[in-house]
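>>> one predicted model, sequence on top.
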Amino acid sequence: MAEIIPLRPAPKRRPEPRPEPLWREAAGSVLRRTRHERGDRLADTAQRSGVSPQYLSEIERGLKEPSSEMLAAVAGALDLTLVDLASAVAGDLQRQQRRGAYLLAA
């Protein structure tokens, strides 16, 4: 007679951590959050910064890699300095890292 051998349960696998976000994604997120907190419309912020609403939307969604001049213009339209923007991005990334939300690049 054949012997019945119980199967071992498959080892539980941890979900793969997400890769670290790109700078443009993190900066865009801060710019969008700041604009929303101020209650500004996309078109108003775009006009004050001298960019098209479409381009500003792409920056906020992390689809465009804006120049430092463009970042300064958009940040300035939101009453932020580049130091304010960089500090906010760094803070967001540090909070995500502490939560283990992404895998640090080697």
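Yes, it's here. Numbers count the residues shown, from 1 in each chain.
>>> can we go C-alpha only for contacts and neighbour counts from here?
OK.
>>> what ranges do the strands span in the chain?
Remark: strands assigned in the chain by DSSP state E are 18-19, 102-103.
>>> helices or strands up against the first one?
Other helices and strands packing on strand 18-19, by 3 or more C-alpha pairs under 8 Å, 6 or more residues apart in numbering; DSSP states H and E, are strand 102-103.
>>> coming back round to it: using CSV, lay out the strands of the chain together with distance to Pro66 and mean neighbour count.
CSV is the format used below for these (distance: least, C-alpha to C-alpha, whole Å; neighbours: other C-alpha atoms under 10 Å):
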stretch, distance to Pro66, mean neighbour count
strand 18-19, 21, 11
strand 102-103, 24, 14
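>>> second one coming, line it up with the first:
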Amino acid sequence: MADPVEPTDVRRSRLLRTLIGGVLRRYRLQQGRTLADVARMARVSMQYLSELERGRKEASSEVLAAICEALRIDLAEVLTEVAATLIADRARRVPVVHLDAVPARARTHGAGNAYCLAA
């Protein structure tokens, strides 16, 4: 059963493997290179590289290093871009205040049962 707070597709988009794959694909496409070309240079199968780019597989550090070398990019560039995306995602999220963290007197306003954060 999917988490009611966050749909499955939203959680998937924030997976590390999905973010890394997206960055790798973008670099490859910017260079105008094919999956076959990069896969051959990195010594991985074309299908495996495609699955990595789509976030369906997780690469070992050795495979990731080989792909970065084949793309002539530094692994640090890839990780920096992924980190920037994660930081931006975090900044866009609205913080959640759990009611059990709010003092009981601040939970209700007047005689009603409506929850609000009273000063």
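Arrived safely, thanks for sending. Since the structure is predicted, the reported quantities are computational estimates derived from the model, not experimental observations.
>>> care to give me the TM-score?
After superposition, the two chains reach a TM-score of 0.72 (TM-score structural alignment, normalised by the length of structure 1), with 88 aligned residues with a C-alpha RMSD of 2.3 Å.
>>> picking that back up, let's have the strands of structure 1 in CSV, adding distance to Asp92 of structure 1.
Listed next are the strands of structure 1 as CSV, based on distance: least, C-alpha to C-alpha, whole Å:
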stretch, distance to Asp92 of structure 1
strand 18-19, 15
strand 102-103, 12
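>>> ok, which of those strands comes nearest Ser68 of structure 1?
Ser68 of structure 1 lies closest to strand 18-19 among the strands of structure 1, at 24.2 Å (C-alpha to C-alpha).
>>> roughly how far is the closest one from the heart of the chain?
In terms of C-alpha atoms, centre = their mean, to the nearest Å, the centre of strand 18-19 of structure 1 is found 12 Å from the chain centre.
>>> gap between the most centrally placed residue in structure 2 and Glu77 of structure 2?
Closest to where the C-alpha atoms of structure 2 average out (C-alpha atoms, centre = their mean) is Arg14, at 2.8 Å. Between Arg14 of structure 2 and Glu77 of structure 2 the distance is 18 Å, computed by C-alpha to C-alpha, to the nearest Å.
>>> do the same with Gly55 of structure 2
Going from Gly55 of structure 2 to Glu77 of structure 2 by C-alpha to C-alpha gives 18 Å.
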